[in-house]
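Asker: Below are the sequence and a predicted model; questions follow.
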Amino acid sequence: MTMNAPTTAGGNDAAACHGERADELRAAAQAAGNAPLLSKLATDYPRGPHDQPQTMCPAFGSLRVGLRMRRTATILCGSACCVYGLSFTSHFYGARRTVGYVPFSSETLVTGKLFEDIREAVYQLANPAEHDAIVVINLCVPTASGVPLDLLPKEIDGVRIIGIDVPGFGVPTHAEAKDVLTAAMLRYARNEIEAGPVARPRGALPEGPKIALLGEMFPADPVVAGRLLAPMGLGVAPQLPCREWRDLYAALDSDVACAVHPFYTASVREFRAAGRPVVGSGPVGYEGTAAWLDAVGAAAGVTAAQIDAAKAAALPAIRAALDANPIKARVTVSGYEGSELLVARLLVEAGAEVPYVGTATPRTEWNEADRDWLAARGVHVQFRAALEQDVAAMREVKPDLALGTTPLVQAAKEIGIPALYFTNMVSARPLFGAAGVSALAGIVAAQTRDPSRFARMVDFFAPLAAKPKAVPVAAPTKAVRGDLADAIGN
């Protein structure tokens, strides 16, 4: 939906997320007065040893959060090619509403009329009968030009206005962009709570203290978490990212926040500002569930007897599931969702050999315990992993199954290694409790039952293939028995 008269979009974001073009835009943003914004993004979402991981446009994360909320409109401001790609991807992933778009030209960008166009678009949409909030997202070029979304009105006729900058040269991954919008909404909601009474969530909430879960999860996982917490007298608040505005109030009203996905740095800051303690990780496997219940119980101030009761109720079933579903396979794990370390923990507890875990997300205090647990069991964990590192590790260890991104899956299948897309096949299944054990074991068993089928496929297509390399990766220089970190680089 074009929010005003069509104009020729200025700039070209196609090469704006990396390389020299990104450096130019970053310098322009600083010159336009956005140095504080870039400094904050660099602190919240530190980059790795290379430029940034290869994921889709980061703004997709914020766009997805807004589009999944009821009574929330979203407007993008950026180059036309970027808006087209983002809206296409959003609808591919199930968006059920229109994406607003404010186009611009070099003239409107330079003269400041672009901001006036955005403001006009916001006023056009601000209908309290239809919307609780309107989200405006600046992409690369408007951010680099200093388009001041903070000067938009904070509300219009009761409709909240949230303006955020999500440039590809400032936010490393789309996963972290989810945090950018979630935190902005939490900040707004926290200020509303401090100002006076707010609306209750649409559905019923459990009685007593509650835990807020941070991160997009399989729908059954928060339910499983609630059952695990029940013996301690704890319930689960609406998870974040949430489904509608009033859920933000209930999440902030929780007693403990749990950063299941560990990159929600800015959202954690809002919970701490509200006086809520924060714990990391999630209830995966036997040891992982026990440690999580200990951490949540301690943060919530429940008694040791209640924590023991919760573990006694949950752990036998998880142990039984692990014993009934052993995984005898070598598996590499890589992705950009933020749950890669949790999946690796569950695989290891089930008996799998996991020599390598790569995640595009950063190392934070919320995944430190999981990293330490994996490292103690010989697993190499690569934060801010590049595709080249993931592929090199896969080729080095020659796993029975590779879980990873689409290009990694393609590279694995080209050499006859079974592989699955992490986002659609692993993240789309339960992870918590006994259900997570059974689901993950079933995935691995189905894919490793007959590895020869991939060899037959490679042989079948060999006469036709010119054998182009989809991912140019130098051959590893060390055997798997050597130092894997040296083999894939740091």
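Answerer: Great, that's in hand.

Asker: can we go C-alpha only for contacts and neighbour counts from here?
Answerer: Noted.

Asker: And for residue 72, the neighbour number?
Answerer: Per other C-alpha atoms under 10 Å, the neighbour tally for residue 72 reads 21.

Asker: which residues touch it?
Answerer: Going by C-alpha atoms under 8 Å, 6 or more residues apart in numbering, residue 72 touches 66, 131, 132, 133, 134, 135, 244.

Asker: Skipping adjacent residues, who's closest to it in space?
Answerer: residue 133 (5.0 Å; C-alpha to C-alpha, 6 or more residues apart in numbering).

Asker: of all the contacts of residue 72, which two lie farthest apart?
Answerer: Taking C-alpha to C-alpha, the two most distant members of these are 135 and 244; they sit 13.0 Å apart.

Asker: who has more neighbours, these two?
Answerer: Counted by other C-alpha under 10 Å, residue 135 and residue 244 do not tie: residue 135 has more neighbours, with 23 against 18.

Asker: Now residue 171: which helix or strand?
Answerer: Using DSSP states H and E, residue 171 falls within no helix or strand.

Asker: Check the gap between it and residue 144 for me.
Answerer: According to C-alpha to C-alpha, to the nearest Å, residue 171 and residue 144 sit 13 Å apart.

Asker: what's the answer for residue 373, then?
Answerer: Applying C-alpha to C-alpha, the value for residue 373 to residue 144 is 41 Å.

Asker: circling back: and the residue nearest to residue 72, how many residues sit next to it?
Answerer: When neighbours are counted by other C-alpha under 10 Å, residue 133 registers 27.

Asker: Go ahead and confirm it touches residue 71.
Answerer: Yes: counting by C-alpha atoms under 8 Å, residue 71 is a contact partner of residue 133 at 6.9 Å.

Asker: follow-up on the earlier one: looking at residue 373 and residue 144, which one has more neighbours?
Answerer: Legend: neighbour count by other C-alpha under 10 Å for residue 373 and residue 144, higher for residue 144 (24 against 15).

Asker: how near is that one to residue 175?
Answerer: Using C-alpha to C-alpha, we find residue 144 at a distance of 22 Å from residue 175.

Asker: Residue 27 too?
Answerer: 24 Å.

Asker: same thing with residue 337?
Answerer: Applying C-alpha to C-alpha, the value for residue 337 to residue 175 is 6 Å.

Asker: In terms of packing, which of the two has more residues around it?
Answerer: Comparing residue 337 with residue 175 by other C-alpha under 10 Å, the one with more neighbours is residue 175, at 26 against 21.

Asker: Please name the residues that touch the more buried one.
Answerer: Contact analysis of residue 175 by C-alpha under 8 Å, 6+ apart lists 58, 61, 263, 336, 337, 338, 361.

Asker: A further structure is provided below for comparison with the first:
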Amino acid sequence: MPDVIPLQGAQSDGRPCQLHPQSMCPAFGALRVLTRIEGCHPVMATDAGCLYGLTFVTHFYGARKSILAPALGTAELMSGEIVEGTRAAIDTAAQEPGCRLVPVVSLCVAETAGLPEEMLPKRVGDADVILVRVPAYAVHSHPEAKDIALAALLRRLGDRDGIPAEKTLVLLGEVFPADPLAIDAVLRRMGVEATIVLPGRSIGDLRRAARAGAVAPLHPFYRESVDLFRKWDMPVVGGAPVGISGTYAWLKSVGALLNLDPDLVEQVAGEERAKAQGLVQSMPLQGRVLVSGYEGSELAYARLLIEAG
């Protein structure tokens, strides 16, 4: 066997590179959602390599809190100390000042070796403990991991026993920071009393979301979360507030599902459609545009581009 393996030899026939680019571990999507929640201190059940990589990237994207993890090496795996180590990390996380939530993010190593949920505490001190299973061999993209994490939190924290908020809409899916404010302003003109944006920063929003009047998924990947809302008999708004026809239809659907004044809804929806129409007509486009994305929002933008010419 030669000491040096030439990597360029396979490409000498002029064919393009046969290597396939790899995205990073999809669990990063779950960590982005979890580290933003105030009062939440995540624990990762994984090996040292995954812990290092995911912690580095999570802090690169602005996480301002520690991610705790048990030391899981070959010795710990062989001796079956995953549960004991994870429980110790949970106890440490729960002692953080203001901690009210400890999500346990279980990755490939812990899932393969076995991490029984019934052997983890449900609560430590003032903190709820919630297991979030996102092994890369079963979860294939960041938005799917976000969906799994959010559904796990809602399943445990969603409060169905309080007073229903029939004129409240849940906006489901990450968008640009100013978008929820703009959407909320339009919805309030129609008679919507409040909006809840998920994933978000507030544990209270997770509890209140279960009592909202309807949910509007702005991304198609939140399937597990949407299924949970459907089990709660909550109506689901289709589409997204993007473009001329899309914005009008979305606002009309929200008004119908929340039982808002139809005349007021028609007035506001018509005004927004006219604004979008005027903006598109002021900047007509020609040609072809290649639209790429991975969370599904690219479909709405492609429709907007078609409307713009």
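Answerer: Perfect, thanks for sending it. Predicted model, so just to flag it, every value in this text is computed and none were measured.

Asker: After superposing, what score do the chains get?
Answerer: In this superposition the chains share a TM-score of 0.87, using TM-score structural alignment, normalised by the length of the second structure; 289 aligned residues with a C-alpha RMSD of 2.1 Å.

Asker: Any chance of TSV for the contacts of residue 175 of the first structure, columns distance to residue 410 of the first structure and secondary structure?
Answerer: Output for the contacts of residue 175 of the first structure, formatted as TSV (distance: C-alpha to C-alpha, whole Å; DSSP: H, G, I helix; E, B strand; the rest coil):
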residue	distance to residue 410 of the first structure	secondary structure
58	23	coil
61	24	helix
263	27	coil
336	16	coil
337	19	coil
338	21	coil
361	22	coil
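
Asker: which one of the residues you listed sits closest to residue 401 of the first structure?
Answerer: When the contacts of residue 175 of the first structure are ranked by distance to residue 401 of the first structure (C-alpha to C-alpha), residue 336 comes first, at 17.8 Å.

Asker: For the closest one, what is the corresponding residue in the second structure?
Answerer: Counting by TM-score structural alignment, residue 336 of the first structure corresponds to residue 294 in the second structure.

Asker: so stretch 59-78 of the second structure matches what in the first structure?
Answerer: Using TM-score structural alignment, stretch 59-78 of the second structure lines up with residues 91-110 of the first structure.

Asker: Could you pull out the buried residues of the matching stretch?
Answerer: Within stretch 91-110 of the first structure, the residues that count as buried by 16 or more other C-alpha atoms under 10 Å are 95, 99, 100, 101, 102, 103, 104, 105, 108, 109.

Asker: in the stretch 351-490 of the first structure, which spans are helices?
Answerer: All helices of the stretch 351-490 of the first structure, identified by DSSP state H, counting those that start in this stretch, fall at 368-375, 387-397, 406-414, 433-448, 452-461, 484-488.

Asker: so which of these comes closest to residue 230 of the first structure?
Answerer: When the helices of the stretch 351-490 of the first structure are compared by C-alpha to C-alpha, helix 433-448 sits nearest residue 230 of the first structure, at 13.6 Å.

Asker: elements contacting the closest one?
Answerer: Other helices and strands packing on helix 433-448 of the first structure, by 3 or more C-alpha pairs under 8 Å, 6 or more residues apart in numbering; DSSP states H and E, are helix 285-300, helix 304-324, helix 340-349, strand 401-404.

Asker: Could you provide the ones you listed in a markdown table, with additional columns for mean neighbour count and distance to residue 160 of the first structure?
Answerer: As requested, these are exported to a markdown table (neighbours: other C-alpha atoms under 10 Å; distance: least, C-alpha to C-alpha, whole Å):
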| stretch | mean neighbour count | distance to residue 160 of the first structure |
| --- | --- | --- |
| helix 285-300 | 21 | 32 |
| helix 304-324 | 17 | 41 |
| helix 340-349 | 24 | 35 |
| strand 401-404 | 27 | 38 |
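
Asker: possible to save these as CSV with distance to residue 88 of the first structure?
Answerer: Compiled in CSV, those are given as follows (distance: least, C-alpha to C-alpha, whole Å):
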stretch, distance to residue 88 of the first structure
helix 285-300, 37
helix 304-324, 40
helix 340-349, 26
strand 401-404, 23
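
Asker: State the distance from the match of residue 336 of the first structure to residue 23 of the second structure.
Answerer: Per C-alpha to C-alpha, residue 294 of the second structure is found 11 Å from residue 23 of the second structure.

Asker: again with residue 293 of the second structure
Answerer: Taking C-alpha to C-alpha, one finds residue 293 of the second structure at 13 Å from residue 23 of the second structure.

Asker: quick one: what's aligned to residue 40 of the second structure in the first structure?
Answerer: When the first structure is aligned by TM-score structural alignment, residue 40 of the second structure is paired with residue 72.

Asker: Tell me which of the helices of the stretch 351-490 of the first structure approaches residue 259 of the first structure most closely.
Answerer: Of all those, helix 368-375 sits nearest to residue 259 of the first structure, with 11.7 Å by C-alpha to C-alpha.

Asker: What residues in the second structure pair up with that closest one?
Answerer: The aligned range for helix 368-375 of the first structure in the second structure is empty, by TM-score structural alignment.

Asker: Same question for that helix: list its buried residues.
Answerer: For helix 368-375 of the first structure, burial by neighbour count (16+ other C-alpha under 10 Å) applies to 370, 371, 374.

Asker: For the stretch 51-200 of the second structure, just list every one of the helices.
Answerer: Applying DSSP H, counting those that start in this stretch to the stretch 51-200 of the second structure gives helices spanning 74-78, 82-94, 108-113, 142-157, 179-190.

Asker: so residue 103 of the first structure touches residue 79, yeah?
Answerer: Yes: using C-alpha under 8 Å, residue 103 of the first structure makes contact with residue 79 at a distance of 7.3 Å.

Asker: Tell me how many other residues surround residue 82 of the first structure.
Answerer: 19.

Asker: actually residue 127 of the first structure, not the one I typed
Answerer: Residue 127 of the first structure: 16 surrounding residues under other C-alpha under 10 Å.

Asker: cool, and residue 168 of the second structure?
Answerer: Neighbourhood size, residue 168 of the second structure [other C-alpha under 10 Å]: 23.

Asker: Tell me who's in contact with it.
Answerer: Listed by C-alpha under 8 Å, 6+ apart, the contact partners of residue 168 of the second structure are 192, 193, 194, 195, 196, 212, 213, 214, 258.

Asker: gap between the most centrally placed residue in the first structure and residue 388 of the first structure?
Answerer: Note on the first structure: the residue nearest the mean C-alpha position is residue 175, at 3.1 Å, using C-alpha atoms, centre = their mean. Separation of residue 175 of the first structure from residue 388 of the first structure (C-alpha to C-alpha): 20 Å.
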